[in-house]
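K.L.:
Need coordinates for the below:
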Amino acid sequence: MSTLHLPRARRFASALLGVASALLVAPTAFALNQPEEPAPWQESQVAPPTNFSTEAITPFVLDAQSSMRLGIDPKTLTIDPDGVVRYVLVAKSSQGALNVLYEGIRCASAEVKVYARWDNASSWNTSGKAEWEPLAFRGATRRAMQMARGGVCEGKVPNGTPARILRALQSGNTELPR
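P.N.:
Have a look, this model is predicted:
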């Protein structure tokens, strides 16, 4: 028959109590040191620019074989607090047809959104149904993908300043493999 020494039992009970206390306090201390979850992304409310130019644009080339002349009105190029690069894009065909879009590229999610189209008379046509679309190498978002990779984005963030974005687009690194 073994006998339990009283001092040893007290030390064991004291150690057990210490471990139990640590286990109760640890989750609270751990939770206090954890960084908060980032708030979900919130898109800024935007309206198309009231003033823009279809002539004073910064031109760039997306496809050497294309007859379209593309450019961004530099006064409209912004990097907004929500991380979206917004701009007025001007596209002119060799026959003189003009398309003007107000759109944005979200580098963090590789998406593009067309906010409005200029009606070539005096106003923007906006759609309440404008949705973010994933950038792709083919299809309707190919041009925006080329712009994103050619200077609008640096990985998942905007490429510095509007001036830097325009310089990168002008440098001609926008053409994608076919």
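
K.L.:
contacts and neighbour counts: CA atoms only from here.
P.N.:
Will do.

K.L.:
Please enumerate the strands of this structure.
P.N.:
With strands called from DSSP state E, the chain shows them at 58-60, 69-72, 78-79, 84-92, 98-106, 111-118, 124-126, 133-134, 153-154, 157-158.

K.L.:
how about the ones you listed, which one is nearest residue 15?
P.N.:
strand 157-158 (52.0 Å; C-alpha to C-alpha).

K.L.:
hmm, who's touching that closest one?
P.N.:
If you take C-alpha atoms under 8 Å, 6 or more residues apart in numbering as the criterion, strand 157-158 is touched by 79, 83, 84, 85, 107, 108, 152.

K.L.:
Let me see the contact set for the third one.
P.N.:
Yep, that's residue 84 we're talking about. Per C-alpha under 8 Å, 6+ apart, neighbours of residue 84: 104, 105, 106, 107, 158.

K.L.:
and this one, so I can compare the two:
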Amino acid sequence: MRLLPALLLCLPLAAHAAWIDIEHDFSDDKPWSEVAAKLPPYPKDANLLPFNVSSATSNRFFVDADSISVGADQVVRYTVVVKAAGGATNVSYEGIRCETGERRLYAYGHPDGTWSKARNAGWEPIRMRSLLSYRKALYEDHFCPGGITVRDAKQAVNSLRRGAR
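P.N.:
Just a heads-up that it's a prediction; the model follows:
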């Protein structure tokens, strides 16, 4: 009879050990790998969605709605168009990885509607302290609210249409 109380004391420990194994079975042991990014068609003015970065800049910022995608690798890819007050326009195809707060430049757009792939463009941290960082604004307000990746392009487009929260 003294054996029964000792066994009952061990049951919670055995159950806990089994739970740990179950958690291990469901954990993601595979390292993250990026899927190949495919360049989108060059943006059209009719598809550009404006977004706010900061009152500290006179530049205007847009995302091409048709270019937004959320890959199987959980990278939000998009074309951004920056129109400077002086008339210059910069176009680039980029990605944001919400899980790590990183960004990547894939290609630069040219006025003739062509792309040039970016050289040596790896993943870099988003500058979260800069008031002028459009990537920070996209990360915080539209593509990664609360650090969570948007489900799909439709959710990202809806967020841009609503404006920053």
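
K.L.:
For the contacts of residue 84 of the first structure, which entry has the maximal number of neighbours?
P.N.:
residue 105 (28 neighbours; other C-alpha atoms under 10 Å).

K.L.:
What's the match for residue 34 of the second structure in the first structure?
P.N.:
The alignment partner of residue 34 of the second structure in the first structure, by TM-score structural alignment, is residue 43.

K.L.:
Spatially nearest residue to that match (excluding sequence neighbours)?
P.N.:
In this structure, residue 43 of the first structure finds its nearest non-sequential neighbour in residue 82, 5.8 Å apart by C-alpha to C-alpha, 6 or more residues apart in numbering.

K.L.:
Aligned to that neighbour, what sits in the second structure?
P.N.:
By TM-score structural alignment, residue 82 of the first structure lines up with residue 73.

K.L.:
Cross-check the contact I'm expecting between residue 60 of the first structure and residue 169.
P.N.:
Yes: in this structure, residue 60 of the first structure is within contact of residue 169 by C-alpha atoms under 8 Å, at 5.9 Å.

K.L.:
More neighbours: which of these two?
P.N.:
With neighbours defined as other C-alpha under 10 Å, residue 60 of the first structure and residue 169 compare such that residue 169 has more, 24 against 21.

K.L.:
For residue 62 of the second structure, what is the corresponding residue in the first structure?
P.N.:
Residue 62 of the second structure maps onto residue 71 in the first structure, with residues paired by TM-score structural alignment.

K.L.:
count of residues packed around that match?
P.N.:
For residue 71 of the first structure, the neighbour count with other C-alpha under 10 Å is 24.

K.L.:
same check, this time on residue 157 of the first structure
P.N.:
Neighbours around residue 157 of the first structure, by other C-alpha under 10 Å: 16.

K.L.:
Tell me the counterpart of it in the second structure.
P.N.:
For residue 157 of the first structure, the residue aligned by TM-score structural alignment is residue 148.

K.L.:
roughly how far apart are that match and residue 76 of the second structure?
P.N.:
11 Å (C-alpha to C-alpha, to the nearest Å).

K.L.:
Spit out the residues that contact the two alike.
P.N.:
In contact with both residue 148 of the second structure and residue 76: residue 98, using C-alpha under 8 Å, 6+ apart.

K.L.:
Give me the distance between residue 136 of the second structure and residue 14 of the second structure.
P.N.:
From residue 136 of the second structure to residue 14 of the second structure the distance is 47 Å (C-alpha to C-alpha).
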